[in-house]
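**Q** A predicted structure for the sequence below; I have some questions about it.
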Amino acid sequence: MPRRTSGPARRRRPQRHKDVLHEHRTRDFRCAGCRLDVSADAPGTGHRNHCPHCLVSLHVDARVPGDRAAGCRGRMEALSVSARADGEWLLIHRCLACGELSANRIAGDDNPRALVLLVVRPLRAASASCRALLAS
């Protein structure tokens, strides 16, 4: 079934070429959240930037994914999930050190349960507040 849009048909902007050198990107890493060893290979994306198990990341990229130019190095927690017009999911991370927000593509091996828990988090919070209102 075709997707309805309001107004002229929206076209996804082509991904810009990343001319960043990635020699240092190919190393595996240990997750700052769950402490599991994570492979640098990420199905569906060329830049592994978060743990596929707990979705925690480190604030290492500045402007371009994979540039590793951020000086903060703070822990980034997954806040929410967003979806592009074409249906691709993005993780919204917030740095606990500096507060910066970033959007990162999900990888093919990300934990589906962790992703769904992020999606339903606003619904869970809303139902708790409704219960509190009804109890008073």
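**A** Arrived safely.
**Q** only C-alpha atoms for contact and neighbour calcs from this point on.
**A** Will do.
**Q** can you tell me the SS state at the most centrally placed residue in the chain?
**A** Centroid check for the chain by C-alpha atoms, centre = their mean gives residue 91 as the closest residue, at 2.3 Å. At residue 91 the chain is in strand, as set by DSSP: H, G, I helix; E, B strand; the rest coil.
**Q** check it against this one:
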Amino acid sequence: MKQKESAQHRRGNTPEWFQCIHCGQQVVPETYGTEHRNHCPWCLWSKHLDDQPGDRAADCGGSMEPVAVWVRRGGEWAIIHRCKRCGDFHSNRIAGDDHEVLLLSLAFRPLSQPPFPLERIQIGVIPADAS
């Protein structure tokens, strides 16, 4: 019960801005199409505050690294964050002022760092075990 009361208390005290846990920039939480922003638009890092979006019930408080993006049904992009302290993963919808180049670099990371040497790819050749 105490945790629930604490979460409700924290929810009612929404700051006008917060300082990014990673790059130190000042961030306005409720702007550009998001109600529960907890990631920085400049570096895309977050702080582990929520168990569910906006509940501010997580006790961890660790830094959350942006590790990937994914596209939700309907085409909306979201950032996948991994907590550096506890290892949890969370998905956060992007906001209109998020750094576009960083979002694209997250999207292209799997293509630029494949799990195999690119030299092994032979154009027009289907591997024997692919059938």
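**A** Cool, the structure landed. These numbers come from a predicted model, not from an experiment.
**Q** grab the nearest non-local neighbour of the aligned residue in structure 2 for the residue nearest to the centre of structure 1.
**A** Mapped onto structure 2 by TM-score structural alignment, residue 91 of structure 1 lines up with residue 79. With C-alpha to C-alpha, 6 or more residues apart in numbering as the criterion, residue 79 of structure 2 has its nearest non-adjacent residue at 4.4 Å, and that residue is residue 69.
**Q** now swap in residue 61 of structure 2 and tell me
**A** Once flanking residues are discounted, residue 61 of structure 2 sits nearest to residue 48: 4.7 Å by C-alpha to C-alpha, 6+ apart.
**Q** mind telling me what residue 70 of structure 1 corresponds to in structure 2?
**A** In structure 2, the residue matched to residue 70 of structure 1 (TM-score structural alignment) is residue 58.
**Q** can you find the partner of residue 24 of structure 1 in structure 2?
**A** Checking TM-score structural alignment: residue 24 of structure 1 goes with residue 13.
**Q** check contacts around its match.
**A** Taking C-alpha atoms under 8 Å, 6 or more residues apart in numbering, we find residue 13 of structure 2 in contact with no residue.
**Q** got the contact list for stretch 80-95 of structure 1?
**A** Residues from elsewhere that reach stretch 80-95 of structure 1 (C-alpha under 8 Å, 6+ apart): 12, 57-59, 74-79, 100-106, 115, 118-119, 121.
**Q** that one: end-to-end distance?
**A** Using C-alpha to C-alpha, to the nearest Å, the gap from the first to the last residue of stretch 80-95 of structure 1 comes to 13 Å.
**Q** now find how far off-centre it is within its chain.
**A** On the basis of C-alpha atoms, centre = their mean, to the nearest Å, stretch 80-95 of structure 1 sits 6 Å off its chain's mean C-alpha point.
**Q** number of nearby residues for the residue lying closest to residue 78 of structure 1 once chain neighbours are set aside?
**A** Of all residues not flanking residue 78 of structure 1 in the chain, residue 93 sits nearest, at 4.4 Å (C-alpha to C-alpha, 6+ apart). Neighbourhood size, residue 93 of structure 1 [other C-alpha atoms under 10 Å]: 25.
**Q** look at the counterpart of residue 35 of structure 2 in structure 1 and give its secondary structure.
**A** Using TM-score structural alignment, the equivalent of residue 35 of structure 2 in structure 1 is residue 46. Of the three states, residue 46 of structure 1 takes coil according to three-state DSSP.
**Q** quick one: contacts for residue 46 of structure 1?
**A** Residue 46 of structure 1 makes no contacts at all, as judged by C-alpha under 8 Å, 6+ apart.
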